[in-house]
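Chemist: Return atomic coordinates for the entry below.
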Amino acid sequence: MFSLFRKPKANIGKAPKAAEIAASAPEPGKELGQRVQWFEERLDNCVDAVFRTFTGAGGQQYALVFLGGIADLELLQEDLINPLTREDSRDKGATGPEADFSRLLITSCNVSGDYEEVMQYVLEGAVLLIIDGEDRMICYPYARFEKRSIGEAQNEVVIRGSREAFVEEVRTNVTMLRRRIKSPGLKVQSTYIGRHTRTEVLVIHLEGICRPELVEEVHHRLSKIEIDGVLESSYLEEFIEDHPYSPFPQIQNTERPDTAAAALLEGRIVILTDGTPIALIAPVTFPVFFQSPEDYYQRSYASTWIRWIRLLFMFVSLLAPSFYIALTTYHPEMIPASLLFSVAAAREPVPFPALFEAFIMEIVFEGLREASIRIPSAIGQAVSILGTLVIGEAAVRAGIVSSPMVIIVSLTGISSFIVPSYSLGLTLRLIRFPIMLLSGSFGLLGLSIGIYLVLLHLVVLSSFGVPYLAPIAPLKWKDIKDTLTRAPWRLMKTRPSVYGMEPTRRLKTILHNDGDDRD
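Modeler: Model prediction:
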């Protein structure tokens, strides 16, 4: 048995340009050595590139080109090299390159005579076989990548429901969607983005439910992306959203296959990117960011109550510091007397105005939150809790901030975590600061102006042409039942009309307790 590895010849001189190498591709019929040399020049100074020329059992010359760190050497030796070098495996009745070519074809291999196309297959991990005297080349899918096994979702935790989460391998993610939606209408279309990374991006939709013009628009926006590389789905998100300069997310992201499958059943599109466990879902509306997968796995009354809690604390996260600043600075007469005396006594030793005090605490809290994420998990939680308690207590004792401000900022920070979508929670944290400035400058008038500007911006936004505040603005009564509330399944007979095409009916009959089937 021979060694599969051979160190490529060093090229000390000036490296040829890619265009010159492509133009110098060997013509059909050239000898095997010249064809292998073309690949050696393209993969010059690549220590993991392997080039091996050998003679088969019948005297036929072959060459292998592959990347040693990716190709599965055991599979290569067993399925390809051994049959070529064993005399007993050769067909005695057929000789020549054409006979060898025919018997070496397998179902999953790629055959091409284009050198650039074949080179791309090699860079993706395929093993290239060149047969002397045969113009066509065969690429075998013998790549073996180390990949993470399917685990539990880290950022979208639920009490009841699936524990599966997407992984970095895009084909595995498609399999998880196929297992949930067993329909021939589930269409998966592939494209490659990135001049150097050639990242595979899959666009998935459910035919008959998703609008064809939406699918065309997604492909059109993806086709316009010209970038060196795509390393995460967020690269695509910034390119294809309607309003890239808006702080509000216009594309939903998820790591849960059940969330992606539910979106497909509503007529939306799922975009999977190779190398990341985060899927993109488009279009999306603002109420979706307050919905959790668990809302659909428990009784509707409990889900509705939890959604109200999330909405309440969303306003707390956004407006609590600004409201406190406005009242204590400009409108103390609106505070009950007993509470006003308590707040005034707490703020008496503080030398800073309420606005500056709030900014100090908010920035410190943001720093502690970021530190808790970056610190190793074994000590991160302890450091964040200890840091918050110690710094807050020390700041109050030193008279830098007042105790009511510590309470307000702590409540605000906790409230931002109640929103299920991390991207929306981050947006609320960002726009909290300009609203605080308006409140510190103009009181409740400034707070009202800030709320008005945010609402005006939300009304203007859209996601792939779908109004961002739909179905609230514009109002669609049929879709309201799954926004601020979560109606029982027997009442949600239609899909959201803002996403899919007609007819939108998804529930045909309901089995009642009396045994009758009714619409």
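
Chemist: drop to CA atoms for contacts and neighbour counts, all remaining ones
Modeler: Noted.

Chemist: and Pro341, how far is that from Ile414?
Modeler: Careful, residue 341 is Phe and not Pro. Relative to Ile414, Phe341 is positioned 27 Å away (criterion: Cα to Cα, to the nearest Å).

Chemist: What segments of the stretch 401-519 of the chain are helices?
Modeler: Along the stretch 401-519 of the chain, the stretches classed as helices by DSSP state H, counting those that start in this stretch are 403-418, 422-442, 444-460, 477-480.

Chemist: how about this one, so we can line them up?
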Amino acid sequence: MGKYRLISQRRRTEQQKDRSPKGNNHKESSYQLTGSLLETLSYLEKIMGKSSDIVFRKLRNSGSNENNGDIAVCFVDGLVDKPLLTKLIHDLETNYLLPVADRSEGEVSDKISAGSVQNATTGEELIAGIFNGSAAIVLDGIKGALVVSIPGGQQRSVEEPSTQTLIRGPKEGFTEQISTNISLIRRKIRSPHLRFENRVIGTFTKTKVAVAFIDGIANTVVVEEVLRRLDAIHIDGILESSYIEEFIQDESFTPFPTVMNTERPDAAAGGLLEGQVVILVDGSPFVLMCPVTFFKFFLSSEDYYQRYDIASFLRNIRLFSFLVAMLLPSIYIAVTTFHPEMLPTTLLISLAAQREGTPLPALFEALLMEITFEVIREAGVRMPRVVGPAISIVGALVLGQAAVQAGLVSAAMVIIVSFTAIANFVIPTFNMSSAVRLIRFGLMLLAGSFGIYGILVGSIPILVHLVSLTSFGIPYFLPVAPLSPNNMRDVFIRLPWPKMKKRPSYINIENQIRQASVPEKGKTKK
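Modeler: Down below sits the predicted model:
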């Protein structure tokens, strides 16, 4: 049995080597276009197979050999713009079919008006262009090929973000097309200093990834580190920006996110202006922003579109909701189970009367309600959009009322769990609210076992963990730990815009001046 196991393992290893990404890339890059049309077409058919969506269009010339097409156009049906493709083929058929001896690659490329034209000399460049929405023009007798960019197909239009809605502010959100997302950022920041560094990640998906930053504002060390981590990724495919997030984050085993994602172009532009680096992934409407601190996850784009006093009040409401969502059920369990003397007498009598007929301890009562609510919320997300919200709301009301009437849980526990769930929704970023949901269950178990001391035992390691985290070398709990008073102008409160003359120094160390000094009111020079 051991012998056969070794043989099977050896066969699997050999198959993996044959199918390895490096082997496929090597075959594509090693082929040099020789100028033979038949040889190039046979190579493409061998690499891409006889797939029904890959089209080879041969254009013949009266002066060419009848067994050999003079020009061939290769494209993927559904990835190219049909009107531009029709115009390109028409121009080739009517104007540009010259005898081989009188034709050059540059002569044909100069006369093509549809899209941008690039030269391809290897099989890898040719195949990459075809699958990126380009039409490949192969000319017999000329080494190399032309790749005409005419991307098309069905695309989602720019719509209002569904996860980060605002009352006042821009109503446009990112789409799945990276070119559209780049243009949305360009419309916000019309500066020649805005840079985009492109990468292609994924052996089979060939996903385009763009790193955006403002030259002169972004920290060059952070930009280089982001590019280094992206270059170190070797995976078969990237289907969403969360793939990139897990690869580049500083710490994997933590419930707290160290890379922010957003669906809003204005939020991405604001991060760029503060010195952050933005990562755009083709196929995902969520872009990544780094480095980031803990308090950044409680900021909303609307904070900068409203008055500073209202924005500061709402920001502290979010921080308070974070503490409520994490600690409220645990405190209720600890107080009612171990420390009833902490409650006023009237409240204690009321709670004791409610819990008189409940058969379960407070811990199991809270766990039952929390798990029930999580199931209802997940069901509301997975069900059809027409009935999902109605089912989640009605289910929560009906189950809560029925549980109280049946004597399984107390009315106070329903209030605690409901308010905790509402407070969890106040947190602006979904990944931070998800972290709170996980931590809440652990603190509930500690509170049910050791009371207030259990909450302290669980909270202190969480705080130590937050202080020890970093995001691309930036301490995660800045500007509180280590304390930086100069960077407190946009954390718990937002000062008026004329008072925020500098960018956060912990993100940007090269150019901290956000706005120039202006004459004060009443002191205008004559």
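
Chemist: re the thing from before, between the helices of the stretch 401-519 of the first structure, which gets nearest to Leu236 of the first structure?
Modeler: Nearest to Leu236 of the first structure among the helices of the stretch 401-519 of the first structure is helix 422-442; the distance by Cα to Cα comes to 15.3 Å.

Chemist: Next, the mean deviation of the closest one compared to the second structure.
Modeler: Per the superposition on the second structure, helix 422-442 of the first structure and its aligned residues are separated by 0.7 Å on average (mean Cα distance after the TM-score superposition for the first structure).

Chemist: And that helix, how far out from the chain middle?
Modeler: Remark: helix 422-442 of the first structure is offset 26 Å from the chain centroid, using Cα atoms, centre = their mean, to the nearest Å.

Chemist: Stretch 326-342 of the first structure too?
Modeler: Distance, stretch centre to chain centre, for stretch 326-342 of the first structure: 46 Å (Cα atoms, centre = their mean).

Chemist: what comes into contact with that stretch?
Modeler: When contacts are defined by Cα atoms under 8 Å, 6 or more residues apart in numbering, stretch 326-342 of the first structure is touched by residues 353-354, 439-440, 442-444, 447.

Chemist: Ok, stretch 208-227 of the second structure next?
Modeler: Against stretch 208-227 of the second structure from outside (Cα under 8 Å, 6+ apart): 178, 193-201, 248, 272-282, 291, 472, 507-512.

Chemist: Looking at the contacts of stretch 326-342 of the first structure, which is nearest Gln252 of the first structure?
Modeler: Leu447 (28.7 Å).

Chemist: As a check, name the ranges of all helices in the stretch 1-150 of the second structure.
Modeler: Going by DSSP H, counting those that start in this stretch, the stretch 1-150 of the second structure shows helices at 2-18, 21-30, 37-48, 82-94, 105-111, 123-131.

Chemist: and the angle for the first one with helix 21-30?
Modeler: For helix 2-18 of the second structure and helix 21-30, the angle between their directions (axes from the mean of the first three to the mean of the last three Cα atoms, to 10 degrees) works out to 40 degrees.

Chemist: And the last one, by the same measure?
Modeler: Compare the direction of helix 123-131 of the second structure with that of helix 21-30 by the same axes, to 10 degrees and you get 100 degrees.

Chemist: Where does helix 123-131 of the second structure end up in the first structure?
Modeler: The aligned range for helix 123-131 of the second structure in the first structure is 115-123, by TM-score structural alignment.

Chemist: residues touching Leu139 of the second structure, list them.
Modeler: Contacts of Leu139 of the second structure by Cα under 8 Å, 6+ apart are 35, 37, 70-72, 105, 145.

Chemist: What lines up with Ser403 of the first structure in the second structure?
Modeler: Looks like Ser403 of the first structure aligns to Ala411 there (TM-score structural alignment).

Chemist: Give the closest residue to its match in space, chain neighbours not counted.
Modeler: In space, and not counting its chain neighbours, Ala411 of the second structure is closest to Val404: 6.0 Å by Cα to Cα, 6 or more residues apart in numbering.

Chemist: Could you tell me how many residues sit around the nearest residue to Asn61 of the second structure once chain neighbours are set aside?
Modeler: Of all residues not flanking Asn61 of the second structure in the chain, Asp70 sits nearest, at 6.0 Å (Cα to Cα, 6+ apart). Asp70 of the second structure has 25 neighbouring residues, counting by other Cα atoms under 10 Å.

Chemist: how near is Asp70 of the second structure to Ile238 of the second structure?
Modeler: From Asp70 of the second structure over to Ile238 of the second structure (counting by Cα to Cα), the distance is 38 Å.

Chemist: Check Arg440 of the second structure too.
Modeler: As judged by Cα to Cα, Arg440 of the second structure and Ile238 of the second structure stand 32 Å apart.

Chemist: neighbour-wise, which of the two wins?
Modeler: When neighbours are counted by other Cα under 10 Å, Arg440 of the second structure and Ile238 differ, and Ile238 comes out ahead with 23 against 19.

Chemist: Now do the strands in the stretch 301-450 of the first structure.
Modeler: Read by DSSP state E, counting those that start in this stretch, the stretch 301-450 of the first structure holds no strands at all.

Chemist: How far off centre is stretch 125-138 of the first structure?
Modeler: 36 Å.

Chemist: Straight-line length of that stretch, end to end?
Modeler: For stretch 125-138 of the first structure, the end-to-end distance is 13 Å (Cα to Cα).

Chemist: same check, this time on stretch 505-517 of the second structure
Modeler: With Cα to Cα, one end of stretch 505-517 of the second structure sits 18 Å from the other.

Chemist: what residue of the first structure matches up with Leu456 of the second structure?
Modeler: Match for Leu456 of the second structure (TM-score structural alignment): Ser448.

Chemist: Ok, Tyr43 of the second structure next?
Modeler: Under the alignment by TM-score structural alignment, Tyr43 of the second structure pairs with Trp38 in the first structure.

Chemist: And Ile427 of the second structure, by the same measure?
Modeler: Aligned partner of Ile427 of the second structure by TM-score structural alignment: Val419.
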